[in-house]
Each structure stands twice: as C-alpha cells, then as structure tokens.
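Asker: I would like to see how this sequence folds:
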Amino acid sequence: MSTTAGPHHAPGPQYLVAGRYRLKSRIGGGGMGTVWLARDQLLDRDVAVKQVVSTEGLTEDSADNVRQRAMREGRIAAKLSHRNAIAMHDVALDRGEPWLVMEYLPSRSVAQILHATKTLAPAEAAQIGAQVADAMVEAHAAGIVHRDIKPGNILIAEGGRHTGLVKITDFGISRAKDDVTLTQTGVITGTPAYFAPEVARGADPQEASDVYSLGATIYTMVEGQPPFGVDDNSIALLHKVARARINPMQNAAELEPVLLRLLEPSPTKRPTMSQARDLLTSFAAGSRGSRDQVLTGLITRPGAGTPVWSQRTNRSSTTGPHRPAGATLPPYAPTMSADRGSRDLPRTRQGMSPTIMSTPQPHSSTPRPLTAQHHPSDSRQPSYGPPAQPSGTSSTALAVSIFVFFAVLAVVVVLAIALLR
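Answerer: Here you go, the predicted model:
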C-alpha cells in the first residue's frame, strides 16, 4: 500500500510520486525546492526528484507560474546530453504539483569541498572549470544561459568508478534565449558573489555573463573566496560587483592571466565559453596530460592516482547545490530576495533600479565562500586527508603494554611447567 499525502501534509519517506517514484530520503534543497533520493519503480533505479515549491495557498495565476517554471527547467535541462551535466529524466505531476526527475549522482559540491580543503590547486581548479565550460559550450549552442554558475552548482562524484567526475547542475533559474514568458524587466536572479558586473548593474544575463561567473567560481577555488570578497550586506556586495574591481589574487600564480581574461569587466571583450574552455584546458594540460585527458579525465591530484574526494570518511549523495539534510555548512554569499535598498542600486535605465530576487529555498541556504572564522560544526566535517596517525606517546604506551602482556604470559608458562614436574 502506498503512502499518500493529503492537501496539508508534506510528502515524506515512502511516499509514491506520480505512481512511480518512491521517496527514500531527503538529500537537500535545490534552487526551486526540496530534493529527494527516490526509487524509480518502473526502471528499478535510484533517481533524484526535486519537489518544486508547493503551490498550496497560491492564487491560480501564481500556481500556474510555478508549474510553468518547473516545466521550463525540465525542458531546458532535457536539451542537454553531456557527460558533465546532470541529466533530466522526467517531469512528473503529482496531485497537481510538479516534480523534476533527474540523474542521481552520489557526490559533493565544490562548495562543500572548499569547506574542508579551503582552496584547490590552480591546475585542479582549471580542470574542473574546463569540464564545466565544455558542458556550457553545448548549453550555449542550444541557446541556454545558466545564470547561476557557482561552487554550489558544480558536483564532483564520489564512490565507485565515477569518482572524480565533474557535473554542472541546477538549471532552475536558467533561461532559453527565446523564452520570454517568465522574464520580469528589472529583476536580477542568481548569486551576487558570482554575478558579472553588467548583471549587477541590471543587464539581462547572456552567454558572456556565464563566462564571468565561471571565472569567479574558479577564482574562489584557488583563492578561498569570491573575487569581490564576502559581505553579509547583499546590496553593498552588489555595488562592489558593479564596480568590477576584483581583489588581487594571492594563490593563482600562472593561472592568473587566464582568470583575468574570464573576469574581463566588459562583456564584449570576454572570451566565449568555447575560448574559455580552451584556455583552461591548455593550462591544465601542462600538468595533466593532453586536452582529451583534461576534458574527460576524473579529477585527481597530480601523481596521487586517487581522486582527492574519494578519501571522505562519511557519505552524502547530492544531485544539486544541496547537502544532506541536517548538515551544517557556512553559507556563501547568499542568493538574494530583497526590495529594500533598491533605490540605492546602480541604475540601468531612467527611473529604474534592479530588484534582487532568488528562487525559494525552504530547506537550505546557498553556500558562500569561507572566511577565516571557525564554525562550531567544523569538528563534524568529513576529513579529506589520511587518518591521523597515533602520537609518539600513544605508540610508546602501546608497545609497553604489549611487552608487559608477553612477560606475564611467559611467567605463567614457566610456573605451569614447574608444577607439572
């Protein structure tokens, strides 16, 4: 007998979505709603299903808009068939509520990885960026602008033969270039820390904006925080982005010229996504082999042979910019929903300031880059390195204990022999 959800009861484990997808556990929140690990009863395989924000309590027009957005995300993602992009399997309607059915990938987001490692090596970051760019080249060719490339939306597979595989996910706010039905003039969507300057000033995101966001994401991988730093004041951060003066790089080394090209303030002077992929590939190939090895190889540390993320001590599974339910991560610069202060934003046209907006995230906050502060949850984070070795004092105590044990055993044996005689 299947578990059902009433009109005022949120679906839970064992609930059967659209008569086919059995929910197993909640694995986090994506750009538009909750994501569950589920079992496809028809094809007998695990899938990730995204429960789009409920339409309960909304007006009919608003509810229809939510459904259209879900269908739009499904259509956009279904256009892509690339090894470095999460595949969309189905869009299901359950009791009038839309669910997106996606490829299930046991993985960690780059944002989660950075929480543990703080930074990545330039060659490693360049290879991740090159593979994301390769997927986005195909997206742009299909007329799709992602609009929210950031560490939380890049996944690295863990476990099994796919460990180290890179995939871009969460096209929840992406838009096909010819899709204008859900566009609102003067509205900015996305994550400000990774905005292109022209988007912060209110321009409509284009392919060049995705290139800048990718550059900002790679910058964050090697420097430990976004190009404009971290600021809890979203409006102040937006001003910094609009001025396009990035913080000087400290760790990028030879990768810096490539990042500066991707982070070119003028969108007309930026490389295309194809050119960005080639720049990143050439850089990574210097230490990681040929172009094909960079674009198709699993992410590993040079000379180590083992993907850096396979050394985790506990497991989570993600298929979006989310984390296991209950996990604690320091947020990255937030995805925003704010009208206050909009009068102070950089103006893009006479009498209009952009409104900053995000898709709802009921169960998780968008990760932001780390600061030097330590969070209470740090001690609970999984380790990426080898197990800690016993201290010298512990090793000595162990050796003494073993010696005493065998000495006592020898005395017992000698006494036993004496008694038998």
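Asker: drop to CA atoms for contacts and neighbour counts, all remaining ones
Answerer: Fine.
Asker: max-length helix in this structure?
Answerer: The residue-count maximum for a helix in the chain (DSSP state H) belongs to helix 392-420.
Asker: off-centre distance for that one?
Answerer: Its chain's C-alpha centre and that of helix 392-420 lie 55 Å apart, by C-alpha atoms, centre = their mean, to the nearest Å.
Asker: now the residue nearest to the spatial centre of the chain: how far from residue 29?
Answerer: In the chain, the residue lying closest to the centroid (C-alpha atoms, centre = their mean) is residue 152, at 2.4 Å. According to C-alpha to C-alpha, to the nearest Å, residue 152 stands 11 Å off from residue 29.
Asker: another sequence for comparison is provided below:
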Amino acid sequence: MTQVFAGRYQLVDLLGRGGMGDVWRVWDLRDGVYRAAKLQRQADSASLLRFVRESSTSVEHPHVVAPTGWSAEDGTVLFAMPIIAGGSVAQVVADHGPLPDAWVQEVGRQLFVALQAVHDAGLVHRDVKPANLLLEATGTASPVLRLSDFGIAAVVDEPRLTRAWEVVHTPGYAAPEVFTDADPSPLQDLYAAGVVLAEMLTAARPRPDGIVPVPPGPLGPVVQRLVEPDPARRFASAREAGAALSAVVVAPATGEPVEVFSHLPEWPEGWGPGGPGTATPPTAARVAVRADEPTRRRPVTPRQPLPGPPVETPPAPQRRSERRGVPVGAWLLAVAGVGLVVAAVVTGVR
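Answerer: Below you'll find the model as predicted:
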C-alpha cells in the first residue's frame, strides 16, 4: 500500500524533481482521478510562501495549468494539478533541434493567449521559459500548450516577496529592466516570450550577456520587437503580440514532423489507467497500442543530448597467457620444443 497524503492523495510514482519540490503522480481518492502533485521539500519561509502563492494562483483557462487543490501535513505542503503528459517545449527543442516556423507560430500564439489571461487576472508570471511551457501528448498533430509554474508570479501593485535588489527571474529570460529594480510588469513576460520564440527557432540557449540574436525568417520582426531593451518599444500587450504573430505568413512545415509523445513512465505494479488494481495484462496492453496511436510513448533520439556522467568500462578479461605477456603461439612452440627434447633424451637412453 503506497503512502496517502492528507487522507486524500495516494502517491503513485515520482515524475520529477525541481527547485521548489518533487512532482508525483497521485491518485485522488476523493475524485477518483490521477493528478500531478508538487510537494514542497524546502524549509525556508520565503520558498514556502512562494509555494503557497502558486497553489492559490488559479487562472481558469485552457492554456494555463490551474491548481485543483492543496493540502498540508506534518510540515509538508502539497498542491495538485492536472497531469500534462507531453513534456515541455524545452524537451521538444532538445529532441528536434530548430523547430519549423509554423510550429513555433502556433505555440507562440497559444502562449500569448495564456499570458493575456494571466495579465487580465492582475498577475505577472515572471518565469516564462521553455521548461515551463508544457504540452499535451498530441503526437504529430497540432500542439496544445499549457503555461505552468507560478511559483514566483507577482501580483501587480502588491508587495513583492523579494528584497529590492534580489532577482528571481531565470537568467537569460529576464528583461533588462529587471536588473534596475523595476516593478513587475506584463511587458517583462513579453520579453521572456520573445527569448523563448528565438530559442525554438534556433535551438540556441540564451546568451549570458543578455543579447538576443534575432533569427532570420518571417518571424524575426516579431521577435525583434518582443526583445527590445526599452519596454516602451515592445508590444503593448500579449494580445497585441499574439495578433502580430498570427498575422505573419509562414510556409507549411516540411520534412520530419515534430512529435509530442507521452513522457509519463510506465504504470508501476498494481496500477493502471483506472486507478489502483486496474493494471492491464501485458498481452492486452500490446493489443491496445495501435501502430497509428499518436500519443504512444516511444523513444526519441535527442539531437542535443545533455552530457551525462562518464561511464567507466571495465577491462575485457584476458587469457592467462596474455596476462603474463606471452603470446599463445609462443606457448605452443615452447611445448612442442620440450616434447622434441624429451623424445631425444629418451632415444639416447635406449
């Protein structure tokens, strides 16, 4: 029996670890559905306050991941949200490299729709980056984006959780005015969105010097205006930016299609699509997965793999003769020579 948190959320398996906590797949005993649950594992009050703020940030929108509830038990806080199975834009860029203009345009359009909903709610996200842009597992069909992670979101005109000189944005995606103690503004989210668009088009991470190279192509002018150092020269709103992006005429994508497949691990023992005790027999599972299933989980060879730890390869076992540094042929000749000497000695004795 797996652990049950706060009498409601049964922990199934670990999906990932982040700076603000661990993310688990849980079974909601009350609602009878699977959810993703983030558990706060840091003890300092500032991180816990941000965690609670994220759990209370509820923007109901198709392109925003809204928390469904939260609980606390023995000094640990958990908040639940829908499971988004397709990974993140960061993983798609790592798998496919530079993405087609048409794909980037659609993802960007949905991002600006989500940001407009966030800004209309009086919030500034402050952490727009590829890792926080989650995707539904749609296979090679049109992507469906969900903006997530409101852990450092700020409410406009409310006191900040950081000191004046402290920067909480992710380096490379922060607008220049963030470093001059500017108050949180929706225009800072637009700058970060421009960096994200450039990264999707080029597969290049943001430069440490803060300069954003504008990629060539039809989407370049939109990116250029989004990453203007002067906030007054950017688009006035996410809605305006989305309209400008959608108005660009781009060529249909050609070549290998971009695939967004499920990144969820296999069901642990005793679990299945219907909850605990509904595991599908292996034979039936193979029959259920069709060859044309668009959201099936299958391996993809990353084009930009992350470097892993060096693996020490144990030396191959050597034959006894090789360990002594004597070739096998030499041993055979030596044995034959000894045989001839023995034969000669025996003959002489007779």
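Asker: and the TM-score between these chains?
Answerer: Remark: TM-score between the superposed chains equals 0.70 [TM-score structural alignment, normalised by the length of structure 2]; 272 aligned residues with a C-alpha RMSD of 2.8 Å.
Asker: mind listing the helices in the stretch 51-200 of structure 1 by residue range?
Answerer: 60-78, 110-117, 122-141, 197-200 (DSSP state H, counting those that start in this stretch).
Asker: next, the buried residues of the first one.
Answerer: By neighbour count, with 16 or more other C-alpha atoms under 10 Å as the criterion, the buried positions of helix 60-78 of structure 1 are 63, 66, 67, 69, 70, 71, 72, 73, 74, 76, 77, 78.
Asker: those residues: which two are farthest apart?
Answerer: Pairwise distances across these (C-alpha to C-alpha) peak at 22.7 Å, for the pair 63 and 78.
Asker: quick one: closest of the helices of the stretch 51-200 of structure 1 to residue 413 of structure 1.
Answerer: The nearest among these, by C-alpha to C-alpha, is helix 110-117 at 52.8 Å.
Asker: residue range for that closest one in structure 2?
Answerer: The alignment of helix 110-117 of structure 1 onto structure 2 (TM-score structural alignment) spans residues 89-96.
Asker: who's in contact with the matching stretch?
Answerer: By C-alpha atoms under 8 Å, 6 or more residues apart in numbering, the residues outside stretch 89-96 of structure 2 that reach it are 99, 130-135, 200, 203, 258-260, 300-305.
Asker: which residues are contacting stretch 68-75 of structure 2?
Answerer: Applying C-alpha under 8 Å, 6+ apart, the set of residues contacting stretch 68-75 of structure 2 is 5, 6, 55, 77, 78, 79, 80, 81, 82.
Asker: let's see that with 6 Å instead.
Answerer: Stretch 68-75 of structure 2 has contacts (C-alpha atoms under 6 Å, 6 or more residues apart in numbering) with 6, 77, 78, 79, 80, 81.
Asker: of those residues, select the buried ones using a PyMOL command.
Answerer: In PyMOL, this line selects whichever of the contacts of stretch 68-75 of structure 2 come out buried by 16+ other C-alpha under 10 Å:
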select buried, resi 77+78+79+80+81
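Asker: columns distance to residue 238 of structure 2 on top of the contacts of stretch 68-75 of structure 2, output as JSON lines?
Answerer: As requested, those are exported to JSON lines (distance: C-alpha to C-alpha, whole Å):
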{"residue": "6", "distance to residue 238 of structure 2": "39"}
{"residue": "77", "distance to residue 238 of structure 2": "33"}
{"residue": "78", "distance to residue 238 of structure 2": "31"}
{"residue": "79", "distance to residue 238 of structure 2": "28"}
{"residue": "80", "distance to residue 238 of structure 2": "28"}
{"residue": "81", "distance to residue 238 of structure 2": "25"}
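Asker: show me the contacts for residue 119 of structure 2.
Answerer: Residue 119 of structure 2 touches nothing, counting by C-alpha under 6 Å, 6+ apart.
Asker: I'd like to know how far the aligned residue in structure 1 for it sits from residue 210 of structure 1.
Answerer: Alignment note (TM-score structural alignment): residue 119 of structure 2 maps to residue 140 of structure 1. For residue 140 of structure 1, the distance to residue 210 of structure 1 equals 9 Å [C-alpha to C-alpha].
Asker: brilliant, that's me finished.
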